[in-house]
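1. structural data only, the sequence is not supplied:
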């Protein structure tokens, strides 16, 4: 509910790598209520509803999720609750309060059999429990019937929290050789880019626009281009060294290997590049190449 003419924006999962960036990017739009898991466990239905009714936000941005991809294979009930069922509760309550619901999903809703970027018109066929539960959440959010937008992103990396980029930098400081998978293709996307694009969409098309004309639906939001995990790791180390980082391993010390998923772990999509054209055309968002975003993030981490 608007207070002193300023909208209220509520973030769940505010302490994750995306939630952390959303706290920054949304701060200029209004009053931000940032709730981490301790303050708002989205798996607790009545608690969530009570919180939302108390604050009556104009926008609810759900950055909370079960992201332990391998663990989800053995803990499907919890993954389904957090990723699939809880988003429906959030979306329904937000709808009842007259607000907009923003939800995030993943490239893992696709099976990775394509050889060209996936569009929103491609049929999702997830091959892991994580991907299946995230697709369940997407469909539940849209079925709630209120103003809502689902943003699918991929290979997220941020300055806060754990991710591949930070792991590669840490290992390169103490190891002379690294081994990285080369047969999985995607698009590294910074959490800052996703957060900034979200703020742009809200500022231009919801808070300052006609809410009844807001283009609800599912959109892809990923940086431009594509790469393998191996080439990604090489570029991280190349640029880090160019920026003066002291590393034991450089790009020539990264060995390419082929992924062989153990039976106990989730199967990853071999090709999971997202085409973000629809988002750019609909909301006027400009997305940089993955290299630009990763260079910026590396500079932040080693400075």
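-> On my side now, so go ahead. Since the structure is predicted, the reported quantities are computational estimates derived from the model, not experimental observations.
2. when you work out contacts or count neighbours from here on, use the C-alpha atoms and nothing else.
-> Noted.
3. from residue 135, how far off is residue 126?
-> The spacing between residue 126 and residue 135, counted by Cα to Cα, to the nearest Å, is 8 Å.
4. shared neighbours, those two?
-> residue 109 (Cα atoms under 8 Å, 6 or more residues apart in numbering).
5. and the end-to-end length of stretch 280-297?
-> 22 Å.
6. one more: stretch 113-127?
-> 11 Å.
7. roughly how far does the residue nearest the centre of the chain sit from residue 292?
-> Centre of the chain computed as the mean C-alpha position; nearest residue by Cα atoms, centre = their mean is residue 153, 4.9 Å away. Remark: distance between residue 153 and residue 292 (Cα to Cα) = 17 Å.
8. which residues of the stretch 1-150 of the chain fall in helices?
-> For the stretch 1-150 of the chain, applying DSSP state H, counting those that start in this stretch gives helices covering 17-25, 45-55, 76-79, 86-96, 129-143.
9. identify the residues contacting stretch 248-259?
-> 172-184, 230, 233-235, 237-238, 241.
10. coming back round to it: so the residue nearest to the centre of the chain is in contact with residue 198, correct?
-> No. Contact between residue 153 and residue 198 fails when scored by Cα atoms under 8 Å: they sit 11.7 Å apart.
11. give the contact list for the closest residue to residue 124 other than its chain neighbours.
-> Computed as Cα to Cα, 6 or more residues apart in numbering, the closest residue to residue 124 that is not its neighbour in sequence is residue 110, at 4.9 Å. Each residue near residue 110 by Cα under 8 Å, 6+ apart is listed here: 123, 124, 125, 126, 127, 131, 269, 272.
12. so residue 246, which of the three states?
-> Following DSSP: H, G, I helix; E, B strand; the rest coil, we place residue 246 in the coil state.
13. pretty sure it is touching residue 171, no?
-> No. Contact between residue 246 and residue 171 fails when scored by Cα under 8 Å: they sit 11.8 Å apart.
14. check it against this one:
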């Protein structure tokens, strides 16, 4: 089976390359070969390769910068996924696409279900929601996997930033009133490989939107505390952590206070459940890059 993986150096993409390397004929296209802002290039590449499965692991993810780069954010996160869905449908190939907790405003007092109405607070969230809607309009076999707070031991993310700050400063302030599930990119990739395997064996669950995050919940401050614990256990220097509110840490793009996603639908339909977020952190830190 031939798989086209869009995205080369991103957190999820790099982990997918590990997980899928022995499963299929995997073709990886990064931005140098396939620019999601260039619709003609997308069409040319997909039609030339004619994959049996398309995985879109690329996205515009600069949440704050998106506030001033709305056109580019929508081109990559909304228009490109819609075109990929059209091309996949023409090839009768499933499309797997990743989305985000930021499609919700965080006002509920419980984890969000797939049936809850989206209401993004920022441009990034609106662009990702528009991508979901564009894929859904095309129809065809597709999986939209919403995840949250993704990190890895490579790239740019909260884990690596906090490790650096905790080892170079005396005190680090971290927001404590935003709640979610830190999710290791490796767990996302492994779950994706399991989803593909179920499809290949003729036992797929339902297509459409599914939530895919680590089990459990914490705040960014709680996640930072767990990261600090690992540094201290390894005998590394570690700054003192100070909890602050979102109001005390203003950003260009507002964030939802509640980023929890209910993943019970994925477990019921596809029999897939990610490990607890603490287990994911341990696995990530013991995972060689």
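-> Ah, there it is. Not measured: the values here are computed from a predicted model.
15. and the residue nearest to residue 124 of structure 1, how far from residue 87 of structure 1?
-> Counting by Cα to Cα, the gap from residue 110 of structure 1 to residue 87 of structure 1 is 20 Å.
16. and if you look at residue 244 of structure 1?
-> In terms of Cα to Cα, residue 244 of structure 1 sits 43 Å off from residue 87 of structure 1.
17. trace residue 246 of structure 1 over to structure 2, please.
-> In structure 2, the residue matched to residue 246 of structure 1 (TM-score structural alignment) is residue 236.
18. what of residue 163 of structure 1?
-> By TM-score structural alignment, residue 163 of structure 1 lines up with residue 157.
19. same thing with residue 217 of structure 1?
-> Counting by TM-score structural alignment, residue 217 of structure 1 corresponds to residue 208 in structure 2.
20. just the helices in the stretch 151-289 of structure 2 please.
-> Using DSSP H, counting those that start in this stretch, helices in the stretch 151-289 of structure 2 cover 158-168, 185-200, 220-233, 264-270, 277-285.
21. what range does the shortest one cover in structure 1?
-> Meaning helix 264-270 of structure 2. Residues 277-283 of structure 1 are matched to helix 264-270 of structure 2 when aligned by TM-score structural alignment.
22. over to stretch 77-84 of structure 2?
-> Mapped onto structure 1 using TM-score structural alignment, stretch 77-84 of structure 2 covers residues 83-90.
23. residues contacting that stretch, please?
-> Stretch 83-90 of structure 1 is contacted by residues 42-43, 45, 48-49, 62, 65-66, 101, 103, 133-138, 140-141, 144 when judged by Cα under 8 Å, 6+ apart.
24. picking that back up, OK, contacts around the closest residue to the match of residue 217 of structure 1 other than its chain neighbours?
-> Using Cα to Cα, 6+ apart and skipping the chain neighbours, the partner closest in space to residue 208 of structure 2 is residue 143 (4.9 Å). Going by Cα under 8 Å, 6+ apart, residue 143 of structure 2 touches 94, 95, 96, 97, 207, 208, 209, 210.
25. which of the residues you listed fall within strands?
-> Counting by DSSP state E, the contacts of residue 143 of structure 2 place 95, 96, 97, 208, 209, 210 in strands.
26. map the third one onto structure 1.
-> In this case it means residue 97 of structure 2. In structure 1, residue 97 of structure 2 lines up with residue 103, judged by TM-score structural alignment.
27. that match and residue 19 of structure 1: what is the separation?
-> 12 Å.
28. between these two, what contacts are shared?
-> Common contacts of residue 103 of structure 1 and residue 19 (Cα under 8 Å, 6+ apart): residue 63.
29. what's the burial count for residue 112 of structure 2?
-> By other Cα atoms under 10 Å, the residues close to residue 112 of structure 2 number 21.
30. still on that earlier bit, any of the contacts of stretch 248-259 of structure 1 buried? List them.
-> 172, 178, 180-184, 230, 233-235, 237-238, 241 (16 or more other Cα atoms under 10 Å).
31. nearest to residue 91 of structure 1, of these?
-> residue 184 (33.1 Å; Cα to Cα).
32. picking that back up, the match of residue 217 of structure 1 against residue 142, yeah?
-> Yes. Counting by Cα under 8 Å, residue 142 is a contact partner of residue 208 of structure 2 at 5.8 Å.
33. more neighbours: which of those two?
-> In terms of neighbours (other Cα under 10 Å), residue 142 is the more surrounded of residue 208 of structure 2 and residue 142; the figures are 24 against 17.
34. that one matches what in structure 1?
-> In structure 1, residue 142 of structure 2 lands on residue 148 (TM-score structural alignment).
35. residues contacting the closest residue to its match other than its chain neighbours?
-> In space, residue 148 of structure 1 comes closest to residue 101 once its chain neighbours are excluded; the distance is 4.6 Å by Cα to Cα, 6+ apart. For residue 101 of structure 1, the contact set (Cα under 8 Å, 6+ apart) comprises 59, 60, 61, 62, 90, 91, 94, 95, 146, 147, 148, 149.
36. mind redoing it with 10 Å?
-> By Cα atoms under 10 Å, 6 or more residues apart in numbering, the contact set of residue 101 of structure 1 is 10, 57-62, 87, 90-95, 141-142, 146-150, 216.
37. out of the helices of the stretch 1-150 of structure 1, flag the one nearest residue 194 of structure 1.
-> Across the helices of the stretch 1-150 of structure 1, closest to residue 194 of structure 1 is helix 17-25 (Cα to Cα), at 7.6 Å.
38. so residue 234 of structure 1 sits right up against residue 181, yeah?
-> No. Residue 234 of structure 1 is beyond contact range of residue 181, at 11.5 Å (criterion: Cα atoms under 10 Å).
39. quick check: neighbours shared by the two?
-> With Cα under 10 Å, 6+ apart, residue 234 of structure 1 and residue 181 have common neighbours 228, 254, 255.
40. just these: which are in strands?
-> 228, 254, 255.
41. out of these, who's nearest residue 73 of structure 1?
-> Nearest to residue 73 of structure 1 out of those is residue 228 (Cα to Cα; 24.0 Å).
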